[in-house]
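Asks: Mind looking at a prediction? Sequence and model below.
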Amino acid sequence: MSVDDVIRVKHERRYAVPALEKGLGLLRMLGEHRGELSFSDICQRTTMPKASVYRAVQTLEEMGFLARGTSGGYALGISVLRLGFDYLSSMDIVQIGQPVIHRLRDNTDCSSHLCVRDGRDVVYVARVAASGEIGAGVSIGSRLPAHCTAIGRVLLMDLPRSELERLYTEAVFAETSEAGPKTPQQLFDLLDGDREQGYAISESFYQPGISAVAYPLRNRSGDVVASVNVMAPRHNLPDKLKASLRQEVAQAADEIESYLQVTR
């Protein structure tokens, strides 16, 4: 690091709030763990002094950002969920896309969803369930591995190869599905095909008996910022149904994009 870089970093750090960083770091750690952690576990997973961890945990619990679980450990509290839902409901893509995916559900009798990407995950930000939906139901805020889902692949397909290799550095995926890619190279090959056709289809790919058709959503600059899909409770899609679903999802994507490209 050059002297100029050191000076720049020191200047930027003048405005940092260490206590806030530590508290947010604890919330992020618990969110990544996706379960309860005891006080001892939290102390072991951080470099903070035990007394600092205690004060941070107590403060976050009082504010509702942490809650005691059934086993006595700590987990994310309702205040974190409230912040997340407030954020998701305020996003332009949700406000714009919600009525469109309602019509998409009505036109196809299939559950419809909007997703954004967060690193290697897709996050469901809006959904409309089909009547009598079973099995593959997801809720707003659900996260799934992008490489295992059609709606995630369309969020990955425009990334340059260097960015994909930075995201997926392992030789073999630890988490996959029976029909999903087992290695990053298999994923990259799938993305080449998705990129060429402009959409992604999966049949019993992430979950047996569930098929999906997904299209990307682009902003004015042509960047993929979200994705839209329908999920059908079928092991595979007959050609006629596949063509019909593709047309409906493509039309929904075009409608949402027409608003995105005006408002962004």
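Replies: Good, I have the coordinates.

Asks: From now on I want contacts and neighbour counts done on CA atoms only, so please keep to that.
Replies: Will do.

Asks: Same question for stretch 240-258: list its buried residues.
Replies: By 16 or more other Cα atoms under 10 Å, the buried positions in stretch 240-258 come out as 245-246, 248-250, 252-254, 256-258.

Asks: my bad, stretch 114-130
Replies: Residues of stretch 114-130 classed as buried by neighbour count (16+ other Cα under 10 Å): 114-117, 120-130.

Asks: picking up where we left off before, and the buried residues of stretch 240-258, which is closest to residue 64?
Replies: residue 256 (35.8 Å; Cα to Cα).

Asks: wait, doesn't residue 130 sit right on residue 107?
Replies: No. Counting by Cα atoms under 8 Å, residue 130 does not reach residue 107; the two are 10.6 Å apart.

Asks: Put this next to the first one:
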Amino acid sequence: MPDTDLSETDTESGPESAAYSVPPVHRAFTLLRHIAAGGRCRNASATARELGINRTTLIRLLHTLEAERMIESVDDGLSWQLGPGMIVLAAEALKSRDVVRVAQPVMARLAADLGLSSHLGVLDGRDIIYLLRETPNTHLVSNVREGSRLPAHATTVGRVLLGHLAPEDLDRLYGDAVLARATDKTSTTLAALRAQITADRARGAAWSAGNFERGIGSCAAAIRDHRGRVVAAVNVTGPEDRFAPDTPQAALIEARVRAAADEISRGLGHSG
């Protein structure tokens, strides 16, 4: 019997509100979410059983998604990961967010004025996700890209965002977590992290001189929305010697970063 799992004869029982849903599209997105979560589909039969998809359909979906550049094969075609087409779609979706639209011109000026790379990030669990990057017209630019995910406890953007969580939320987030050491300056216990982010919040900015990557400095400040909630953070990064504490240059960097965060916040309707 031929496989008709992708044909237009597919029907799906359910409430009337689902009458126009397309089962093959649901299966494609189920597969994409599986791959995005780390499923590599090395064993087609096992993956098909796990996802509830016909094995032949699974193989056809894999090759169709590859042709559309939504996924790409790795390990000489033995497994799969998200591809450049999906990354481009995600980047465009991120750029449509209000905070990204408001922040982009402010960050472009910040990067050009200071000659440092600037990033916008949001908190996602114990990680931060970078939504936007602006770089100066120099060869010394950050390797971080839109969509990059880094540990919040080890980065200035993450520390700013963690510093505005309720204490019980911070405890719940890190109560049983192992805080990985990026460098010898990284906080690796909840007590040390709590002390660090408390100091950051009191100062109004988070500083790093090699806390996440040796030789790299950073300064970040919080962005608030129209309700006063901290929704993102902006930073600048560059050579560590540019961030030497208690210098006129460091004072200038912090002033510019905080001013940029305030300008973006006002663009989001914050009046505080």
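Replies: Thanks, I have the structure now. This structure is a prediction, so every number in the text was calculated from the model and none was measured.

Asks: The buried residues of stretch 114-130 of the first structure in helices, which ones?
Replies: Among these, DSSP state H puts none in helices.

Asks: tell me the two of the buried residues of stretch 240-258 of the first structure that are most distant?
Replies: 245 and 258 (19.9 Å).

Asks: how many other residues sit next to residue 21 of the first structure?
Replies: 11 (other Cα atoms under 10 Å).

Asks: Please report how far it lies from residue 248 of the first structure.
Replies: 45 Å (Cα to Cα, to the nearest Å).

Asks: go on, residue 169 of the first structure?
Replies: 36 Å.

Asks: Stretch 103-110 of the second structure vs the first structure, average offset?
Replies: Its match in the first structure and stretch 103-110 of the second structure itself, once the structures are fitted together, sit a mean 1.1 Å apart by mean Cα distance after the TM-score superposition for the first structure.

Asks: Leaving out the residues flanking it, which one is nearest to the corresponding residue of the first structure for residue 237 of the second structure?
Replies: Aligning on TM-score structural alignment places residue 237 of the second structure opposite residue 231 in the first structure. Once flanking residues are discounted, residue 231 of the first structure sits nearest to residue 212: 4.4 Å by Cα to Cα, 6 or more residues apart in numbering.

Asks: Tell me where the stretch 151-264 of the first structure has helices.
Replies: Here the stretch 151-264 of the first structure has its helices, by DSSP state H, counting those that start in this stretch, at 161-167, 184-197, 239-263.

Asks: can you put these in JSON lines and add distance to residue 72 of the first structure?
Replies: Formatted as JSON lines, the helices of the stretch 151-264 of the first structure follow (distance: least, Cα to Cα, whole Å):
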{"stretch": "helix 161-167", "distance to residue 72 of the first structure": "35"}
{"stretch": "helix 184-197", "distance to residue 72 of the first structure": "39"}
{"stretch": "helix 239-263", "distance to residue 72 of the first structure": "45"}
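
Asks: what's the closest of the ones you listed to residue 74 of the first structure?
Replies: Comparing the helices of the stretch 151-264 of the first structure by Cα to Cα, helix 161-167 comes nearest, at 29.7 Å.

Asks: post-alignment, the closest one versus the second structure, mean distance?
Replies: Looks like 1.9 Å for helix 161-167 of the first structure (mean Cα distance after the TM-score superposition for the first structure).
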